[in-house]
Structures are given as structure tokens and as C-alpha cells.
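**Q** Using only what follows, build the 3D model:
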Amino acid sequence: MASLSVAFKGENLSPLGFGAMGLSEFYGSGDEEEKLATLKLFIAEGGSPNQKCVIDTADCYGPYTNEILVGPFVQQNRDRVFLATKFSILRGPGGSWDGVRGDPEYVKEACEKSLERLGVDYIDLYYQHRVDPKTPIEETVRALKELQDAGKIRHIGLSECSADTLRRASKVAKIAAVQWEYSLFTTDIETNGVLDACKELGIALVAYSPLGRGMIGCDWKTESEIPVDDYRKYLPRFKGEAFVANMKLVTSLRELASKKGISANQLALKWVIDQEALPIPGTKRTKYLKDNLGSVNVEISKEEHAEIRKLLDTIEVEGQRYDESQMASVNA
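**A** A predicted model of the protein is given here:
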């Protein structure tokens, strides 16, 4: 697996990114001014003065409004922001999920629309959000390479692809990054061949939902406390007996973090960073962002890493991370 500077040709990127998805939907409502203040704070403090802050969005978030929200912040701080966005997941009226497209015509069409919504001339990292089973990956990546050659995107990425798909894609063009759900709750990338392929091909790993979709730092004691407008209420890991079982891991991680005088979220994020991945946690509140940013300065000893691995080996995470329909598009 390549370091960020190698994968992105010398770009000096912040070790912690920001996932903007929750600013628009999925994780319940929130104060609009607080959301904007959180994004502004990340750009101001998300990295050292000579680092670019990584902001991750996608056309389908909102749907089709998250890029509009993020756009002005990027425009005003273009030299300070490393902008990543994604295409391929289709949303319909009322936010319905209408499949995936990766055909060349759509790749170029989606890119133009994202550039317009964001109000920028180029995208730093452009991902295929999910692999289109109807379009060979080679065709999709050739279209992305054409966008790269035209200066509309700087780097090509894939999300939740299989190791085989990644290798095929890499024969067409340089893949800079793979985005995958990776956290103390989700480590399947370590055993399904994708992480091995990233290491073999010199590809950076970007870890989304590095806090287990907020489970590690949540205040909920039971499933019933999750708001009805929160997407997590309907995910297998947050339902019924699975929720209760998964809190065992949360409790153990919190105990270890408490001994170090840090938050469980800081422990979890630094664990991901120590795996040489770039975590992109999201939040709608400045106080949580400040806590997340503090993870960069945390030190986890070799002995503590071993203790964490022992926890992962002995406490089994219950429930899939998505429902069956969504899992069908993972590792494709």
C-alpha cells in the first residue's frame, strides 16, 4: 500500500480527512449553521499550514446537494483543499436508489455535473462509487483516464471494488486510491485480498466510516434511542441483539481509551492511521470534529496495538454493515 504522498504524486495531505455525507442526509437532522461552522473549522485546522485538507463528497449525497453545500468552501480555499467526489450511484425522485452506471458516456456526464455543482475547474480525486456490473471496468477507467488527460480530474479512485477488479483497472490507468469501509468494526479488507492488492499496486487506502458509523462514540444505550430519521436505525449492526452484542466491543475500546486519557473515537481513528490508511470521519458538530482532530497526536504502543487486535479476535461483530441489497454491490 502506498503512502499518501506517493499515491498522490507528492501532495502533502492531512492525515485525517473529512467525510461530508452526513451534512446532507442519512444521520438525522442538525443545526445548519453548526454544520457550516464544522466544515469551516476543518478547513482551518484539519492539517498543518503546509498540508491540504481532504474533503470527501459524492454526487448522490443529498441527493445531489452535498456537492453544492461543499462547493463554496472549496472555491474559497482551493489551494488548501484536496477535493474528492464520486459518481455512479443513481438517485431518483424522493431519494430512491436507482442503480449504478459506469458506462463512458455517463462517466463524463457525471463529471461535468459535479464540476458545475462544486463550482471548480477540476476534481483532485474522482472515484467510481460502486462498480457497474453491466460495464467492464476497463471501459469505465478508460473514460476516467480521458477526463484525467483533459485536466478535469487529477487522480482516479475506486470504491468497494474487488481485488480482481482493482487489478484489471490498474492495467488501464494508475489507480491512486481505493475507498473502503475500514474500522475497528470492519476489517474484511484485510482478508478479502483488496488490501493485499493495494500494497502490491502502490495504491492508497481511504477508510470511510472509520468510527463504525458512529457506534464507537455514540451515547445510545439501546436501539430504541436511535432517531427514526437516522439511517443507522435500519442497518443490521444497529438492530436488536446485534446492537447489544456490538456494544461489548465499544465498552472494551472505551476502557482502553480511558486508561490512556483519550476518547474512544481518538483511539479508533489513530488505529486506522497506524494501518497506513487515511480515515475520513464525518460529523455535524464542531466539538466532535475537535475531538477527531486530536487523534493525530495520539500514540498507540506496540503492546496496545496487540491488545486491540486481541479484542478484535475475541469479540465478534454482529450483523452485516448493509442490508442484503446493498451488500450485493460491495467487493464487486
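**Q** For the rest of this, base every contact and every neighbour count on C-alpha atoms.
**A** OK.
**Q** so where do the helices sit in this protein?
**A** Ranges of helices in the chain, per DSSP state H, are 4-7, 32-45, 66-76, 104-118, 137-149, 163-170, 194-201, 240-260, 264-274, 286-293, 302-314, 324-327.
**Q** Which strands and helices lie in contact with the second one?
**A** I take that to be helix 32-45. helix 286-293 (3 or more CA pairs under 8 Å, 6 or more residues apart in numbering; DSSP states H and E).
**Q** repeat that with 10 Å
**A** With contacts defined as 3 or more CA pairs under 10 Å, 6 or more residues apart in numbering; DSSP states H and E, helix 32-45 has these neighbours: strand 18-19, strand 53-56, helix 66-76, helix 286-293.
**Q** Which positions within it qualify as buried?
**A** 35-36, 38-40, 42-43 (16 or more other CA atoms under 10 Å).
**Q** of all those residues, which comes closest to Ile273?
**A** Lowest distance from Ile273 to those (CA to CA) belongs to Phe42, with 17.6 Å.
**Q** Please give the structure of this sequence too, so both can be compared:
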Amino acid sequence: MMEKREFANTGIMVSAIGLGCMGMSSSYGERNDEESIKTLQRSLELGIDFWDTSDIYGNGDNEKLISKVLRENRNRVFIATKVGFRSGNDTDDGVARQGNYLDGRPEHIKKAVSACLDRLGVECIDLLYLHRVDPNVPVEDSIKAMAKFVEQGKVKYLGISECTLDDLNRAHKIHPISAVQSEYSLVERTVEKNGILQRTKEINAVFVPFAPLGRGLITNKKHMQHLQPTDFRYNIPRYNGEHRINNENLANELDLYAKENFNATVSQLAIAWVLAQQDNIIPIPGTKRRIYLEENVKSIDIHLSERHLKDINAILDKYPNVGERYAARQKGFLKK
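**A** Prediction:
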């Protein structure tokens, strides 16, 4: 049975494992809307009720896809979406830009949230994130614009994604930040070092790790050798050259450890490891296929002792050359 975790000291209990929906509509090769809808439906059967999307995923198509299941199950789903990214063709001046870009201006936030509500087909969004902090707009201005929707009863809680510690603190002074999202996994632990993970505990926020499986880095070794140009991981350093070799060796050893100690897959071990770090963590492994959803759910049955955690850290220490998690353009969206 799926465990529950409290959402941000609110008394609201949500599934300890959520569902990241991005890959259903973008970034990971061809879409299969029929299978994605079945995956959403199956997630509810398995007790997974914490769903994550964004207005930029598929340029709104992901929210529309989710709405096909959400509308009939509104009381069963805690829905989170994000604003602050725009596609290159979505401009106010009529001049197309190359690729996605950030826009945290209040006037854009206002239009974007209203559009999210329409696409999702809901009267109120449970959790609204600022997807990235726009370096050209004070984070306070973006959060104030989002907070107006809370005042209007159209959003319940606010969150922020991929932020610096300073931006988190500044945002929290304007309006309580209930959730912080960033990448966190066996191969990506920056939030342990930059203070973000600890700060979420201090402000009673949940920490929501995306890519807890390392974007397939340690769970799908064969596929990693044959990425297609349409897959956004194609140019990321971690999946190429010496880094890929390092990570294949790491994946092999973690896979063996999972089998020998838990009769489990490395995916299940990876999610269990994330869950074991803090009790305010709700990972959102993404998938568009039921077979992987059902595999991921079983991670809830793995309980890691202190010995297990030490063993895993020892394995990670043997393979430090993991590589950068983003290519140059993607890194440009992260505020330094």
C-alpha cells in the first residue's frame, strides 16, 4: 500500500511518491497519449495522487492531457503545475526567439496561470511553482503575482523550482513557500551542499526531487548508449564520453547491490534512497508507461538501514566522474 507524507505542515496527506508527467508530452522521444492516459489512471489505482506538470511541457499539451483524467477525479488528485517558461514562438512583441526562454514578469504570470486553469479544467490549482527565477525580474515580483491567485482562491499553495538559497529566502518573505523542486538523486546531490534541502525543513516546506532516477542514467544503461537527437539528454555531458563509461560502471554496481540485498531493481533502490534522506521529501519519478510506474511503486517497500546507506555512499565514492547534469544552454536557465 502506498505510504503518505504530509504536505508542508498543512495536515494534507499525499502519496510519498508522486508522478512526474513531463515525459508524456515532451523531451523523451515520441508521445503515446493513449498509454499516458492509462498510466495516469493506473497511478490513482496504485495510490499515487501527487501529480506534477508545467505549462511549458508540450507547450500546454501536457496539462491538456492530464485534464482528461483529472476532470473526472478532481478530489483524488493533488495537482501541481508551473509557470515562468515560455516557448520561442510565444512572445509579446511578435518576434520569435530561438528555443524556450524565461519570463517572470507579473503581467506574464497573470496570463500564464489563467491559461493553466483553463487547460487543466479546474477552478483551483493545488500547488503553483515558479518554474525558474527570471534573472531579469526580482523574484519578489513574480511571487507577488502568483500570491494574488492564492488570495482569489484559484491557487492553494506556492512553490519554487531550481532556485538559489537566496531566492528561496526572498520568496518566502513575500509568501510562504510550501514546496521546493530541484533535481536530486544518487548521482545529483547539489541541494545537500547549497543549503536548499536543509532550508526546506526549516520553513516546513516539502522538497520535491525531479529525476530521482537520474534521468535514466543509472536505470537504463542499454538505452543510454543509443539516445536519439530528439531526446534532450543527447547533448548532456553525463550521457557521453568518459562520463558515460563512469556512469555505466556505477549503474552496474548499484544494480548488483539492489539485487543482492533487496531482490529489487536499481530504480526501486534509487527511489528508496531519496525517500530515506528526509521525511519531507516527495520524489516525482516520471514515466509515460504503466510498466515503469508499477516498478517504481514497489520502492516504497524497501527500507534502508544505516549500513545500507553507508554501503551505497561507498559505491558512489568509487565513481565520482559523473559529469554535468545539463548542457550549456540548459545551464543558462539556472540562476547562479
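**Q** Give me the TM-score for these two chains.
**A** Comparison of the two superposed chains (TM-score structural alignment, normalised by the length of structure 1) gives a TM-score of 0.93, and 324 aligned residues with a CA RMSD of 1.8 Å.
**Q** returning to what we had before: ranking the helices and strands packed on helix 32-45 of structure 1 by burial, who's on top?
**A** strand 53-56 (a mean of 25; mean count of other CA atoms under 10 Å).
**Q** Start and end of stretch 78-94 of structure 1, how far apart?
**A** End-to-end distance of stretch 78-94 of structure 1 (CA to CA, to the nearest Å): 32 Å.
**Q** circling back to that earlier point, the helices of structure 1: which one's closest to Ala176 of structure 1?
**A** helix 4-7 (5.2 Å).
**Q** which helices and strands does the closest one pack with?
**A** The contact analysis (3+ CA pairs under 10 Å, 6+ apart) places helix 4-7 of structure 1 against strand 175-181, strand 204-208.
**Q** with structure 2 superposed, average distance for it?
**A** Taken over the aligned residues, the distance from helix 4-7 of structure 1 to structure 2 averages 3.1 Å (mean CA distance after the TM-score superposition for structure 1).
**Q** Show me which positions of that helix end up buried.
**A** Burial within helix 4-7 of structure 1, assessed by neighbour count using 16+ other CA under 10 Å, is assigned to 4, 7.
**Q** Please look at Asp230 of structure 1 and Glu25 and confirm they touch.
**A** Yes: counting by CA atoms under 10 Å, Asp230 of structure 1 does reach Glu25; the two are 8.5 Å apart.
**Q** Which one of these two is surrounded by more residues?
**A** Applying other CA atoms under 10 Å to Asp230 of structure 1 and Glu25 shows that Glu25 carries more neighbours, namely 18 against 14.
**Q** how about whatever residue of structure 2 lines up with Ile153 of structure 1, what does it touch?
**A** In structure 2, the residue matched to Ile153 of structure 1 (TM-score structural alignment) is Val155. Contact analysis of Val155 of structure 2 by CA atoms under 10 Å, 6 or more residues apart in numbering lists 80, 113, 117, 123-128, 146-149.
**Q** Now for those: which two are most distant?
**A** Across the contacts of Val155 of structure 2, the longest distance by CA to CA is 17.0 Å; it joins Ala80 and Lys148.
**Q** Find the centremost residue of structure 1, please.
**A** For structure 1, Tyr208 is the residue whose C-alpha lies nearest the centre (CA atoms, centre = their mean; 2.4 Å).
**Q** which position in structure 2 aligns with that one?
**A** Using TM-score structural alignment, Tyr208 of structure 1 sits opposite Phe210 in structure 2.
**Q** Same check on Glu304 of structure 1?
**A** In structure 2, Glu304 of structure 1 lines up with His308, judged by TM-score structural alignment.
**Q** does that match really touch Leu254, like I thought?
**A** No: contact criterion CA under 10 Å: His308 of structure 2 and Leu254 do not qualify, at 11.6 Å.
**Q** Those two: who's more crowded?
**A** Neighbours around His308 of structure 2 and Leu254, counted as other CA under 10 Å, are more numerous at Leu254. The numbers are 24 against 14.
**Q** Next up, the contacts around that one.
**A** Applying CA under 10 Å, 6+ apart, the residues near Leu254 of structure 2 are 186, 218-219, 248, 260, 265-267, 269-270, 311-312, 315-316.
**Q** buried residues in stretch 212-232 of structure 2?
**A** Applying 16+ other CA under 10 Å to stretch 212-232 of structure 2 flags 212-221, 224, 227, 232 as buried.
**Q** quick revisit: who wins for neighbours among the contacts of Leu254 of structure 2?
**A** Highest neighbour count within the contacts of Leu254 of structure 2: Leu269, with 31 neighbours (other CA under 10 Å).
**Q** Please pull up the equivalent of that one in structure 1.
**A** Match for Leu269 of structure 2 (TM-score structural alignment): Leu267.
**Q** For that match, which non-adjacent residue is closest in space?
**A** Leaving aside its sequence neighbours, Leu267 of structure 1 sits nearest to Ala257 (CA to CA, 6 or more residues apart in numbering; 6.1 Å).
**Q** Against Asp149 of structure 1, how distant is that neighbour?
**A** From Ala257 of structure 1 across to Asp149 of structure 1, the span is 46 Å (CA to CA).
**Q** Neighbour count for the two, which is higher?
**A** Shown here are Ala257 of structure 1 and Asp149; by other CA under 10 Å, Ala257 has more neighbours (17 against 11).
**Q** Now which residue in structure 1 aligns to Thr219 of structure 2?
**A** Match for Thr219 of structure 2 (TM-score structural alignment): Gly217.
**Q** All set now, cheers.
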